[in-house]
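# Need coordinates for the following:
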Amino acid sequence: MRPDILNTGYRPGTKALFALIRLFSRQPIPDAAKLVFYRPDFYGDRAKKFTHEAMRGPSPWSVADRELMAAYVSKVNNTAFCIGAHTATAAQAYQDEKKVQAVLTDLTSAPIEDGLRATLHLLGKLTREGTTTADDMRKVLATGVTRAHIEDALAVCAAFNITDRLADAFSFELLTPSGYASGAKFLLKRGYQ
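Next comes the predicted model:
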């Protein structure tokens, strides 16, 4: 259920910021942004910091790889808003929309490196089942992925399992393709801060 407070519950400075963003982007403010601005002291500031670190902090994974992970976790969760947002962002980051669509259509045959494929399988299992095993980890490590890779991928998985659930709980409104493209451009330029 979408609470009306997401449309109206903001301080005057935040309302002015939203108006400027709408003016310059010619796009509506995504509900993900509205949510983090609604109660920044309770959720928004912490969520932005954690998500930005997972998605843009130092990592052996590229920004494109992490955006693909976000899209894949969102696909496993069947969260339409986040699938759209992070598919668009991964496609822009890779400059390869076909690659991203191939992963989301059939991970097993997608044209990606074995380490990334194994990691996405791990994130999918963790998202679906809520658990992994030592054998699951060994399979990923056997592809050449390091412990640091796994830790960073798990941070992305955690961030988007939370975000996906909030998007579904608050019925985030879907954007148009140009809205997702505009959001992707912003995320690639500014990150999640």
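# Going by C-alpha atoms from here, please, whenever you check contacts or count neighbours.
OK.
# and after the helix ranked longest in the chain, which helix or strand comes next?
If you go by DSSP state H, the chain has its longest helix at helix 147-169. Counting by DSSP states H and E, the next helix or strand C-terminal to helix 147-169 is helix 177-190.
# ranges for the helices of this protein?
Using DSSP H, the helices of the chain run over 5-8, 12-25, 31-38, 45-56, 63-77, 80-94, 97-105, 114-129, 134-141, 147-169, 177-190.
# Could you also give me the structure for this next sequence, so I can compare it with the first?
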Amino acid sequence: MVAEGQLPAFVRRLIPSFMGRPLGPMLTLSLRSLARRRPQLFDRLGDHRGASYRIDPNDLAFSFIVVPDGAMAFVRVVGRDDPATADVTIKGPILMLLGLLDGTLDGDALFFHRVLSVSGRTEAVVALRNAIEDAELRPSDLLGLHGTLARLADAGVLAGLSAARHLAERTAVHSKAEA
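Prediction:
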């Protein structure tokens, strides 16, 4: 049975755990670039800039340890069973977690519907949520794109995420009907 918002099994099989490894350095560069362009985003975290956040997509074989410390920010990819500790753990399907970043989904609603789970330092979670909501991030912001290229990237990425969420929803409905 497919849980709400999870990638269908055939898609998960296309994303083996080793694919997560190159994401760490790429995401670190992206996060640091964003910090140079929009430092106020990271300032909004206050004392929690140096907190570690484990972002754990429960439908992938790996998770991310993120420290959003401005120019010193980093992202490390670890296996789901890796004992690495973090100040905060946010767990849920990857499509739902991405929806939090781009603002298409409401984190409070996902939390209260038990699609997401959060543990650890509550004040750090609230600071991160507020910073992300205030930022109104678009995919192009994370990629450092501007102008026409930014608009194309935003449209393409958001359309792709929407299609993926729709596929996940249809797969979940189909799986429930078969059960």
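# Overlay the chains and give the TM-score.
The TM-score (TM-score structural alignment, normalised by the length of the second structure) is 0.33; 101 aligned residues with a CA RMSD of 5.4 Å.
# picking up where we left off before, tell me the helices and strands packed up against the longest helix of the first structure.
Applying 3 or more CA pairs under 8 Å, 6 or more residues apart in numbering; DSSP states H and E, we find helix 147-169 of the first structure packed against helix 45-56, helix 63-77, helix 80-94, helix 114-129.
# Could you rerun that using 7 Å?
helix 45-56, helix 63-77 (3 or more CA pairs under 7 Å, 6 or more residues apart in numbering; DSSP states H and E).
# could you dump those helices to JSON lines with mean neighbour count and distance to A134 of the first structure?
Below are these laid out as JSON lines (neighbours: other CA atoms under 10 Å; distance: least, CA to CA, whole Å):
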{"stretch": "helix 45-56", "mean neighbour count": "19", "distance to A134 of the first structure": "23"}
{"stretch": "helix 63-77", "mean neighbour count": "25", "distance to A134 of the first structure": "21"}
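# Any chance of those helices in a markdown table with distance to A19 of the first structure as columns?
Below are those laid out as a markdown table (distance: least, CA to CA, whole Å):
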| stretch | distance to A19 of the first structure |
| --- | --- |
| helix 45-56 | 21 |
| helix 63-77 | 27 |
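# Let me see the contact set for the residue most central in space within the first structure.
Centrality entry for the first structure: nearest residue to the mean C-alpha point is A70, 3.8 Å, by CA atoms, centre = their mean. Neighbouring residues of A70 of the first structure by CA atoms under 7 Å, 6 or more residues apart in numbering: 86, 156-157, 160.
# Distance-wise, check it relative to Y38 of the first structure.
23 Å (CA to CA, to the nearest Å).
# Do you have the strands of the second structure handy? List them.
53-57, 62-67, 74-79, 88-92, 117-120 (DSSP state E).
# Save these as TSV, and put in distance to D154 of the second structure and mean neighbour count too.
Shown next, in TSV, are the strands of the second structure (distance: least, CA to CA, whole Å; neighbours: other CA atoms under 10 Å):
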stretch	distance to D154 of the second structure	mean neighbour count
strand 53-57	22	24
strand 62-67	23	23
strand 74-79	22	21
strand 88-92	23	22
strand 117-120	28	14
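# what's the most distant pair in the contacts of A70 of the first structure?
In the contacts of A70 of the first structure, two members sit farther apart than any others by CA to CA. They are H86 and C157, at 12.8 Å.
# coming back round to it: what separates the residue nearest to the centre of the first structure from P12 of the first structure, distance-wise?
In terms of CA to CA, A70 of the first structure sits 32 Å off from P12 of the first structure.
# Having no further points to raise, I will conclude here.
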